[in-house]
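*Asks:* quick one: sequence and predicted model below, then my questions.
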Amino acid sequence: MKRIFIAGDAYSSRFFELPLDQDEELSLRPSIEVASYHVARFALIMQDDGLSGLGIFPGDALLISDFSMEPIKDRPVLIRQEGQFLVRIATDVNPVECLFTTTRPTDEPLLLPSENIRITGVVSGIISLSGNDV
């Protein structure tokens, strides 16, 4: 088993801040145990139900990796825009603009110019801490 530090809370409904620029600070945070083969750099705790259609519920730990061996289309990703972060589904990613959605029908799709954003991580695993079955 290996320990993954919990960097903070995650939201699909609004942008949030994360202290990702200092790995030393992460080592002071709480952690969770994951299988030793996992490539996650850190975890986030989901705080809303925008990804519940994917089986991700409030309180679940999202394991965030720096890369993905598979295409990210239709997968949840960690997006950074102007120092703020958001977890959404990468519906369409191209050099001009990117479309990000949730599974909640009341949320508007988010269309962002590619030059203004960076996909900084991919949800590579989920650990149910919420008590819901995944």
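*Replies:* Right, received. Where do you want to start? Residues are numbered from 1 along each chain as shown.

*Asks:* when you work out contacts or count neighbours from here on, use the C-alpha atoms and nothing else.
*Replies:* Fine.

*Asks:* my guess is Gly121 contacts Ile64, does it?
*Replies:* Yes - using C-alpha atoms under 8 Å, Gly121 is in contact with Ile64, at 5.7 Å.

*Asks:* below is structure B, check it against A:
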Amino acid sequence: MELLKIGGLNNAKMIPIVGIGLTKDFFEVDFNDEMTWNKFLQLENYHSAQFAIELGDNGFSELGISQGDYLLFQNYSYDSVREKIITVRSEERYIIRLATNVTPDTSILTVPANVYPPLELMSENIRIIGVECGFIKPHDDMVIIDTNDL
């Protein structure tokens, strides 16, 4: 995991903050309707993040990631995701968890110190949407553009 602190960047890109995500329960967000995305986070242009999710609970507090922090995700590749934070879709709902054990048959998704019970899901019924590639704690130099304010 990579903690970033940025602000006032000359060579920057904007990524959508697609919503508030949870580690405890499934949540809903529309990844298909870009028109519903009204907040964007400024990052260094070289960063691999494709989207951000604001964490809505404290399931990753053992990792130093708190409610209100922004998790940065890149698109899933076929590299191993074992022990990485992932966003998973099951039907039309999502959850953010550690990929403890992902096999072709089942996937076990957890949070550190088992703050919430592990989830065991049939791998054929889930899709990994993104793999965490950093996080940002709210700070004074952070730049978030809200298109509702324009």
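*Replies:* Ah, there it is. Just so we're clear, the structure is a prediction, and the values are computed from it rather than from any experiment.

*Asks:* ok, Gly121 and Ile64 of the first structure, which is more surrounded?
*Replies:* More neighbours surround Ile64 than the other of Gly121 of the first structure and Ile64, with 25 against 22 (other C-alpha atoms under 10 Å).

*Asks:* please enumerate the shared neighbours of Gly121 and Ile64 of the first structure.
*Replies:* Common contact partners of Gly121 of the first structure and Ile64 (C-alpha atoms under 8 Å, 6 or more residues apart in numbering): Leu78.

*Asks:* ranges for the strands of the second structure?
*Replies:* 12-21, 39-44, 51-55, 70-75, 85-90, 93-102, 106-110, 119-122, 126-136, 144-146 (DSSP state E).

*Asks:* out of those, which gets nearest to Phe31 of the second structure?
*Replies:* In terms of C-alpha to C-alpha, the element of the strands of the second structure nearest to Phe31 of the second structure is strand 12-21, at 7.1 Å.

*Asks:* tell me what the closest one is packed against?
*Replies:* If contacts are counted by 3 or more C-alpha pairs under 8 Å, 6 or more residues apart in numbering; DSSP states H and E, strand 12-21 of the second structure sits against strand 39-44, strand 51-55, strand 93-102.

*Asks:* what's the angle from it to strand 85-90?
*Replies:* Orientation check (axes from the mean of the first three to the mean of the last three C-alpha atoms, to 10 degrees): strand 12-21 of the second structure against strand 85-90 gives 60 degrees.
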